[in-house]
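Asker: Return atomic coordinates for the entry below.
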Amino acid sequence: MSQTHDIPGFQEIFDAQGQSLGAILGPEVWAEVREDIFARFAVPQAEPEKPEPLDDWHFLVQHWDFKYPVDLDVACPLCGNESADWEHDEPRKFRLTAANMGGLVSFRCLSCQARIIKRHFFDEVTADAVPYAPEKSLRNKGRAS
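Answerer: Below you'll find the predicted structure:
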């Protein structure tokens, strides 16, 4: 079932119960509303990925003063992905996301997208894995709760 309104080039479509199913727009009407429709309903494009902070990693390695040698191994306990030398793997298994002089080094597992966090203390290294979440929690968005 369809109804014609007084708008040329516009036809609204209804089902047998009178519920609106949609509309047909003629070329003239479509030309008028096209940009507004795309602007309102466009899917946001993914932001380009930031480059790895390799300079930060190399600075940490250059000033390494821990009781143990530089550790290049990274393992993801969530999916089993592991590397003995993350920086030289081909193809890469992990991507560096952060490194600082305090010994905190963070990676993204390229298999399951989990975040692997290695904390280098003076006499030990600890590692944690945080499963991938498509959106940050409210706690991590800088909002007052």
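Asker: drop to CA atoms for contacts and neighbour counts, all remaining ones
Answerer: Noted.
Asker: Tell me the helix or strand right after the longest helix seen in the chain.
Answerer: Longest helix of the chain, by residue count under DSSP state H: helix 27-41. Following helix 27-41 in sequence order, the next helix or strand is helix 54-62 (DSSP states H and E).
Asker: one more to line up against the first:
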Amino acid sequence: MIQNTPEFQELFDAKGQALGALLGPEAWAHVREAVLSRFAPAEAAAPEACEPMQDWRDLVQNWDFKYPVDHDVACGECGNITGAWELDEPRKFVLTAANLGGLVAFRCLGCQAKIMKRHFKDSIKVETRPFQPEKSVRNLGRGE
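Answerer: Presented below is the predicted three-dimensional model:
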């Protein structure tokens, strides 16, 4: 068994099963490249790969609002703006949700804020929420 030092701390669960380890700065610098080359995730997929594009296409195909399909998105937090979010290169916004009820949500790639466009019969309501790294306690599941 490896002895715990200020640079290395093994972590175990209540049953004694290994969970992982905490490494200090010197230890991490020593093993960083080996760990990242072995365990780092593959190159991140393009934003489009995880977007619900079929949901967006379904909404556009079934568009029954009194105004044309809108492709503009503006971030109320950082001022990022586009007239055609799908055509931007590089992309400024990523589609995170779309549904037939008219809700379309985006994440700003500039500041990570959430932009929600709620399409109503005669109007569009746009709301921007600043990025929150963690959900509020209200939104977390409650386990026993």
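Asker: Do you know the score for how well these two fit?
Answerer: The TM-score (TM-score structural alignment, normalised by the length of structure 2) is 0.69; 117 aligned residues with a C-alpha RMSD of 3.4 Å.
Asker: Quick one: the helices in structure 2, in order.
Answerer: Applying DSSP H to structure 2 gives helices spanning 25-39, 53-61.
Asker: Nearest to residue 94 of structure 2 among those would be which one?
Answerer: With C-alpha to C-alpha as the measure, helix 53-61 is the member of these nearest residue 94 of structure 2 (10.3 Å).
Asker: Who are the packing partners of the closest one?
Answerer: strand 93-98 (3 or more C-alpha pairs under 8 Å, 6 or more residues apart in numbering; DSSP states H and E).
Asker: ok now the strand it packs on, how far from the chain's centre?
Answerer: 10 Å (C-alpha atoms, centre = their mean, to the nearest Å).
Asker: helices and strands around it, which ones?
Answerer: helix 53-61, strand 103-108.
Asker: Kindly recompute the last result at 10 Å.
Answerer: helix 53-61, strand 103-108, strand 114-119 (3 or more C-alpha pairs under 10 Å, 6 or more residues apart in numbering; DSSP states H and E).
Asker: Please identify the deepest-packed of those.
Answerer: strand 103-108 (a mean of 22; mean count of other C-alpha atoms under 10 Å).
Asker: In contact with residue 135 of structure 1, which residues are there?
Answerer: residue 141 (C-alpha atoms under 10 Å, 6 or more residues apart in numbering).
Asker: Mind telling me what it corresponds to in structure 2?
Answerer: In structure 2, the residue paired with residue 135 of structure 1 is residue 134, using TM-score structural alignment.
Asker: How about residue 83 of structure 1?
Answerer: Using TM-score structural alignment, residue 83 of structure 1 pairs with residue 82 in structure 2.
Asker: hang on, the earlier thing: present the helices and strands packed on strand 93-98 of structure 2 as JSON lines; the columns should include distance to residue 78 of structure 2.
Answerer: Shown next, in JSON lines, are those (distance: least, C-alpha to C-alpha, whole Å):
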{"stretch": "helix 53-61", "distance to residue 78 of structure 2": "25"}
{"stretch": "strand 103-108", "distance to residue 78 of structure 2": "9"}
{"stretch": "strand 114-119", "distance to residue 78 of structure 2": "11"}
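Asker: quick one: which of those is nearest residue 34 of structure 2?
Answerer: That would be, of these and by C-alpha to C-alpha, strand 103-108, which comes in at 33.3 Å.
Asker: Check the mean deviation of the closest one from structure 1.
Answerer: By mean C-alpha distance after the TM-score superposition for structure 1, the fitted strand 103-108 of structure 2 averages 0.3 Å away from its aligned residues in structure 1.
Asker: contacts for that strand?
Answerer: Residues contacting strand 103-108 of structure 2 (C-alpha under 10 Å, 6+ apart): 51, 55-56, 59, 73-81, 85, 91-99, 112-120, 124-131.
Asker: of these, buried ones?
Answerer: 51, 56, 59, 73-77, 85, 91-99, 112-119, 124, 126, 128, 130 (16 or more other C-alpha atoms under 10 Å).
Asker: excluding its backbone neighbours, what's nearest the residue most central in space within structure 2?
Answerer: Residue closest to the mean C-alpha point of structure 2, counted by C-alpha atoms, centre = their mean, is residue 107 at 7.0 Å. The shortest distance from residue 107 of structure 2 to any residue other than its chain neighbours is 4.7 Å, reached at residue 114 (C-alpha to C-alpha, 6 or more residues apart in numbering).
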